[in-house]
Each structure stands twice: as structure tokens, then as C-alpha cells.
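In: Below: sequence and its predicted model.
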Amino acid sequence: MYKRFIAMLCVAAVLCGCERSDPNSPLNLRKTIFKDMLRASEQLGGMLRGRVAFDEHAFAEGASRLDALARRPWQHFPVPAEGERSNAQPAVWQRQARFEDLAGQLEVATAALHGQSQRRPLRASDLQGPMDAVEQACTACHREFRNH
């Protein structure tokens, strides 16, 4: 009985190891970037909505980080290999021009937010419009190209 249990554990360990994906794969790289973007965006949105204390310096740093991140994920969208999992719809590759257009809109929106965050004094009322544009750009792309 004990030997059978050990054998089952070994098989389970091997099978679990097979499910791991390459951390440097395009899928994992873009997922990491998008998660970082989400964390930065949530922090900024939280400051503007009063869920997090507003801090000029932290907001400016977060806007700068979000702007830099917004330019990074697009290079990690090669056509997936057969059997590769992806949260992106096949339309990403079928309608590449539209996907690139929406990516560009996000980059413009994050640049505007970053630019506004460099003006002093920072006021939430001045930042809300650019932050809304960032959130709308994210939503527009997800609506068309992400499997939910």
C-alpha cells in the first residue's frame, strides 16, 4: 500500500511539472506586464476615487510606470503555437490593424495621464479625465480581443 501511494505521488509530481509553462514565453511575459498594468491602474484609480490616500509623488510615479508598461506587451503577441493557451481571441491575429490601433490608443491615453501627472500641484479633478481615458482604452481592447 505504501509503495503504491509513493508511486502515485511521483506520477502526480511529474504530471504537475508538465503543466508548468515557460516564464519567458510570450504568453507569460504579456500576462506579467498586464498584471503590472492592472496593479498600477488600480492604485491610481483608488487614489482618484478615495479608496487610497492621494499622494502626489506616488501618483506621478504610478502614472509614469503605467505609461512605460503600456508600450511593452504588444511585442509578446506572436501567433500562438498549436495547443498554446491564450486569453486573447484569435481576432488579435486576424484583425491585427485594429488591435494595433487600440494598443496605440492606450499608449496615447497613458502618455496623456503621465503628462498631466507632471503638472503641479496635482489635483484629482485634473487627473480624472485622463484616467478615465486610460480605463476606456483598456475596456475597448478587452471587449474586442480578450476571452473573458
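Out: In hand now; what should we look at?
In: alpha carbons only for contacts and neighbour counts from here, please
Out: Noted.
In: how about the residue nearest the centre of the chain, what does it touch?
Out: Closest to where the C-alpha atoms of the chain average out (CA atoms, centre = their mean) is F34, at 1.4 Å. For F34, the contact set (CA atoms under 8 Å, 6 or more residues apart in numbering) comprises P73.
In: give me the element it is part of.
Out: Assigning secondary structure by DSSP states H and E places F34 in helix 26-49.
In: and the comparison structure, right after this:
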Amino acid sequence: MKQLLLTVLSCTVLLSPAFAADPVAQRQEIFKQYKQTVGTMAKTVKGETPYSKDEFAKLAAHLDALAQQPWQHFPAGSDKGKTDARAEIWSKPQDWKAAIDKHKTETAKLKQTAAGGDLAAIKAQFGATQKTCKACHDSFRND
């Protein structure tokens, strides 16, 4: 067991610099976490899974933390290779920043609303937050 752990840690250490040098991989990893978190939240909002105030609040807090992360991984020139990012991210930086700011604002509101526990309010704010995701995808992502 110790040998396996040492092997995994060694590989992680060796691969970390390569991963750190690839902004596309970094932002894609964060967006994978987004997808998982939002998917779990959506099931609750749709009534497919039972609502737990504490669990949903944790998910909303995690989403709010994620909302702070991917934007730094869009440096100039990272629109090449395997990415769905549109050139408008770099050619319209003010629009891109406005979309990010709107998303961060709505995600923070979702975190706050989730902490209150009112499921009807949570559903409304989840919808508002999702609209910011869609708006960004429509303008800045090739699907």
C-alpha cells in the first residue's frame, strides 16, 4: 500500500509542472468540476434528489469558489489547440470581463440564498445563475 501511495505521489509531482504549464488543461479541469457541481445541484432543484439545506449550501459554496478560478487560465494565445474557447474572449475583453463579473455576482447570490434554505428562492437564484452560464457559452464558447 505504501509503495502504491509513493508511486501515485511521485507521478503527481512529476506531472504537475506539465499540467501547470497548460492553461487549457487547467481551465478544462475546473469546468469539469463546475459540470459535476451544477449537475448535482440541478437534480435537487428539479426534485430528482431530496433537498438537504446543508448539502445544497455546501455545493453552492463550492460553486462560488469555482467561479473565482478558471478565468486566470485564459491567457493570450491559449485559444489554440483543443479548446472550445472563442476568439471573442481575447478580441472583446470588456465583454468577457462583464460576463465573468455577472456570473460571479449571481453565483455569490446563490451561495447566500442557499445558506438561507428557502427552496423556492434557491430555485429562482439557481435559474439566474444558470442564465449567466448560458450567456457566456452563447457568446464565448464553441459548442
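Out: Done, it's in. Since we're looking at a predicted model, the values are computed, not measured.
In: just how off-centre is the helix holding F34 of structure 1 within its chain?
Out: Here the centre of helix 26-49 of structure 1 is set off from its chain's centre by 5 Å, with CA atoms, centre = their mean, to the nearest Å.
In: And for stretch 136-148 of structure 1?
Out: In terms of CA atoms, centre = their mean, the centre of stretch 136-148 of structure 1 is found 11 Å from the chain centre.
In: and that stretch, which residues are buried?
Out: Using 16 or more other CA atoms under 10 Å as the test for burial, stretch 136-148 of structure 1 gives 137-138, 141-142, 145-146.
In: Just to be sure, which of the residues you listed are found in strands?
Out: Taking DSSP state E, every one of the buried residues of stretch 136-148 of structure 1 sits outside strands.
In: Looking at those, which one is closest to V79 of structure 1?
Out: F145 (13.8 Å; CA to CA).
In: Show me what the closest one aligns to in structure 2.
Out: Aligned by TM-score structural alignment, F145 of structure 1 pairs with F140 of structure 2.
In: For A65 of structure 2, see how far away that match is.
Out: From F140 of structure 2 over to A65 of structure 2 the distance is 21 Å, taken as CA to CA, to the nearest Å.
In: Kindly report the same for I89 of structure 2.
Out: When CA to CA is applied, the distance between I89 of structure 2 and A65 of structure 2 equals 22 Å.
In: So the two - more neighbours on which side?
Out: When I89 of structure 2 is set against A65 and neighbours are counted by other CA atoms under 10 Å, the residue ahead is I89, at 20 against 14.
In: Helix or strand: which one has that one?
Out: Once you assign secondary structure using DSSP H and E, I89 of structure 2 falls within helix 88-91.
In: repeat for F54 of structure 1
Out: With secondary structure defined by DSSP H and E, F54 of structure 1 is part of neither a helix nor a strand.
In: For P78 of structure 1, see how far away the alignment partner in structure 1 of M41 of structure 2 is.
Out: Counting by TM-score structural alignment, M41 of structure 2 corresponds to L44 in structure 1. According to CA to CA, L44 of structure 1 and P78 of structure 1 sit 30 Å apart.
In: picking up where we left off before, just give the nearest non-adjacent residue to the match of M41 of structure 2, would you?
Out: Taking CA to CA, 6 or more residues apart in numbering, and ignoring the residues beside it in sequence, L44 of structure 1 has F59 as its nearest neighbour in space, at 6.1 Å.
In: now do T132 of structure 2
Out: The shortest distance from T132 of structure 2 to any residue other than its chain neighbours is 5.2 Å, reached at H103 (CA to CA, 6+ apart).
In: any idea how far that neighbour is from E48 of structure 2?
Out: H103 of structure 2 is 25 Å from E48 of structure 2, where distance means CA to CA.
In: Of the two, give the one with the bigger neighbour count.
Out: Neighbours per residue (other CA under 10 Å) separate H103 of structure 2 from E48, with H103 holding more: 23 against 11.
In: The more buried one pairs with which position in structure 1?
Out: So H103 of structure 2 corresponds to L106, using TM-score structural alignment.
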